[in-house]
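A.B. asks: Predicted structure and sequence below. I'll ask about it afterward.
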Amino acid sequence: MSTADATTTARRSKPLGNAARAARGDGPSGRRDAGRKPTTTIIVTAILAIVAIYFLVPVYWVVVNATKSTEELFGSSGFWFGENFQLFENLKAVLTANGGIFPRWGLNSLLYSGVGSVLATYFSVAAGYALAKYRFAGRRIVYGLVLGGVLVPGTAVALPLFFLFSSIGITNTYWSVLIPSLVSPFGLFLASIYASAAVPDEMLEAGRLDGVGELGLFHRLSLPQLVPAIVTILLFQFVAIWNNYMLPLVMLADEKLYPITLGLDNWRAQTDRLPEFYQLTVGGALLSVIPLAILILVLQRFWRGGLTEGSIKG
């Protein structure tokens, strides 16, 4: 064996140092939970459990009480089932009440949320990409306006939008709810932050050298890198539009244009003189949760790569 080979063998057989063991994950210093106190783990787990209970208890209450009659709704515990299981009868009553208006409300909500979230996501990602990857005059001003838009609640602009749309004659139409849904300052802000980290400038320069146009750079090269951000913005915008109450309340007068949120509130307002509307409202609330649950289950796999993966790229 040559001297060089012997030296190489000796180096390979030499015990690893602490730094090398840490890099490989061997030993106490390389464990992922190194330095984490058991007390911290318990506190974090307890906080997450409390938050989960906070969000799940209302859903559980709706599921349980959707199986009861109106009498059992007030004559039994709200957190346990009644003697008679009437879920399917209650859901049938929801779908057929007022001439079958609830399915119409559901389709309206799908229209507002589906079209609004898809277009708002596209516009937000395109604008966020432009803010992150292009340098132009007034860029900082535009960015400041976007941040200001994030801080303005939607309820604050509902009435001014009503006066604006009333002057051009589109109130009490689908457009009066759809057009404001196409704007998402939060989505634009999130897309710009993610694009600045996830889309390398070198990739764009290489694309330009290969003759790819700016639209091609965005659609063919950048969008695949932005999938986690796209899914996040899409879901947030869909949920925000689906749960929106103030804007349809201000804009719409025709019951046939109502989304589910406004329709359920219309039923709830009739409970003083017609108690059976309590059960219709509870059953309708249960049905309104199902599309959101399906959307989350379908889209969750896109998050497994991690929304923050762009932040750890060198």
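C.D. replies: Sure, I can see it.

A.B. asks: Please make it C-alpha for all contacts and neighbour counts, starting now.
C.D. replies: Fine.

A.B. asks: in stretch 284-303, what counts as buried?
C.D. replies: 284-288 (16 or more other C-alpha atoms under 10 Å).

A.B. asks: same question, stretch 122-140
C.D. replies: Buried residues in stretch 122-140 (16+ other C-alpha under 10 Å): 122-132.

A.B. asks: can you tell me which helix in the chain is longest?
C.D. replies: Assignment by DSSP state H gives helix 87-133 as the longest helix of the chain.

A.B. asks: Quick one: list the elements packing against that helix.
C.D. replies: Identification of packing neighbours for helix 87-133 by 3 or more C-alpha pairs under 8 Å, 6 or more residues apart in numbering; DSSP states H and E yields helix 174-181, helix 185-198, helix 227-242, helix 260-268, helix 276-299.

A.B. asks: In TSV: the ones you listed, plus distance to L249.
C.D. replies: TSV is the format used below for those (distance: least, C-alpha to C-alpha, whole Å):
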stretch	distance to L249
helix 174-181	10
helix 185-198	22
helix 227-242	13
helix 260-268	7
helix 276-299	17
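
A.B. asks: For F163, which of these is the nearest?
C.D. replies: helix 174-181 (11.0 Å; C-alpha to C-alpha).

A.B. asks: Identify the residues contacting that closest one?
C.D. replies: 112, 115-117, 120, 165, 170, 241, 247-248, 251, 257 (C-alpha atoms under 8 Å, 6 or more residues apart in numbering).

A.B. asks: take a look at this one as well, against the first:
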Amino acid sequence: MPLAWLVLAATKNRRDLFATDPYAPGDFSLLTNLGEVFAYDDGIFGRWLANSLLYTVVGSTLSALISVACGYAFHAYEFRHKEKLFGVVLAGILVPATVLQLPLYLMASAAGAVNTYWAYLVPALVNPFGVYLARVFAEGYVPDEVLAAARVDGAGELRLFAHVSFPMLWPGFVTIFLFTFTAIWNNFYGALTMLNDERLYPVSLGLFMWNRSVYQQPELYPLVITGSLVAVIPLVLAFLGLQRFWRSGLTAGAVK
């Protein structure tokens, strides 16, 4: 129902938004609203959208690669305190992200990285849940016999991971990528803590700032609504485009 309201409200102008039934279609002003969204304040919304795509695509790709590599290492190698280290990873899953924002801010401030792309991007690379999920995938997808055979054939460890194990772990990589993509795209509190320059805002924080100003600037109501609809589209496209890998990943190990 909220999504249906969002779609219908985006087709209305500011007058119809408050004068008509919430679930009644408007006068189909969607294209007009879209033009106003991308033209307002010299097109700042387009920059916010580009920032969000940069944060999420780069952050999700690197985070998924790091998680898959770590999960594969926990599966393929034996080393001292292996299970204890994995217990630390599991403990990291239990810590709420909001609890970490103040320490992360202090660390970024000490490093002089506050109000930069790095302050928002680097913390997103650490994903304990992704490491846990990657180990589960590695145990289900990468047989020890295949690793042993590749080593006998002379494959080095990097080649073994890149050319033998990673193709087997591709569904797991995509699954972790999608989870991380959604988490970074919706990471409003991290952006609110780390960023002050509106040119660096992701779309979620930018829309929040617009929404705070609607009482002084009522013309922003349609822009916030239409911008929110646009902000949902990349998530929908990501899941539709990668759903076959995501489905196969979620069912890994379900049938033996």
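C.D. replies: The structure has been received and is ready for your questions. Keep in mind that this is a model prediction, so the values were computed, not measured.

A.B. asks: before we move on, back to that, who wins on neighbours among the contacts of helix 174-181 of the first structure?
C.D. replies: S117 (27 neighbours; other C-alpha atoms under 10 Å).

A.B. asks: still on that earlier bit, distance from the longest helix of the first structure to the second structure after superposition?
C.D. replies: Comparison of helix 87-133 of the first structure with the second structure after fitting gives an average deviation of 0.5 Å (mean C-alpha distance after the TM-score superposition for the first structure).

A.B. asks: could you point out which element follows that helix?
C.D. replies: Later in the chain than helix 87-133 of the first structure, the nearest helix or strand by DSSP states H and E is helix 139-151.

A.B. asks: Superpose on the second structure and give me the mean offset of that next one.
C.D. replies: Following superposition, helix 139-151 of the first structure is found to deviate from the second structure by 1.0 Å on average (mean C-alpha distance after the TM-score superposition for the first structure).

A.B. asks: Other residues contacting that helix?
C.D. replies: 131, 185-186, 188-189.

A.B. asks: Where does it end up in the second structure?
C.D. replies: Alignment note (TM-score structural alignment): helix 139-151 of the first structure is matched to residues 82-94 of the second structure.

A.B. asks: in that stretch, what's buried?
C.D. replies: Buried, per 16+ other C-alpha under 10 Å, within stretch 82-94 of the second structure: 86, 89.

A.B. asks: same question, stretch 164-176 of the second structure
C.D. replies: Using 16+ other C-alpha under 10 Å as the test for burial, stretch 164-176 of the second structure gives 164-166, 168-176.

A.B. asks: which part of the first structure lines up with it?
C.D. replies: So stretch 164-176 of the second structure sits over residues 221-233 in the first structure, by TM-score structural alignment.

A.B. asks: Can you tell me what sits against that stretch?
C.D. replies: Stretch 221-233 of the first structure has contacts (C-alpha under 8 Å, 6+ apart) with 121, 125, 187, 190-191, 194-195, 198-199, 204, 299, 302-303, 305-307.

A.B. asks: Pick out whichever of those residues sits closest to D210 of the first structure.
C.D. replies: Closest to D210 of the first structure, out of all of the contacts of stretch 221-233 of the first structure and judged by C-alpha to C-alpha, is L204, at 9.8 Å.

A.B. asks: Could you double-check that that closest one lies in contact with L217?
C.D. replies: Yes: under the criterion of C-alpha atoms under 8 Å, L204 of the first structure makes contact with L217 at 6.6 Å.

A.B. asks: Counting neighbours, what do you get for whatever residue of the first structure lines up with P123 of the second structure?
C.D. replies: Structural correspondence for P123 of the second structure with respect to the first structure (TM-score structural alignment): P180. Counted with other C-alpha under 10 Å, the neighbours of P180 of the first structure add up to 17.

A.B. asks: As CSV, the buried residues of stretch 164-176 of the second structure with distance to D42 of the second structure would be great.
C.D. replies: CSV is the format used below for these (distance: C-alpha to C-alpha, whole Å):
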residue, distance to D42 of the second structure
V164, 49
S165, 48
F166, 44
M168, 46
L169, 44
W170, 41
P171, 41
G172, 41
F173, 38
V174, 36
T175, 37
I176, 36
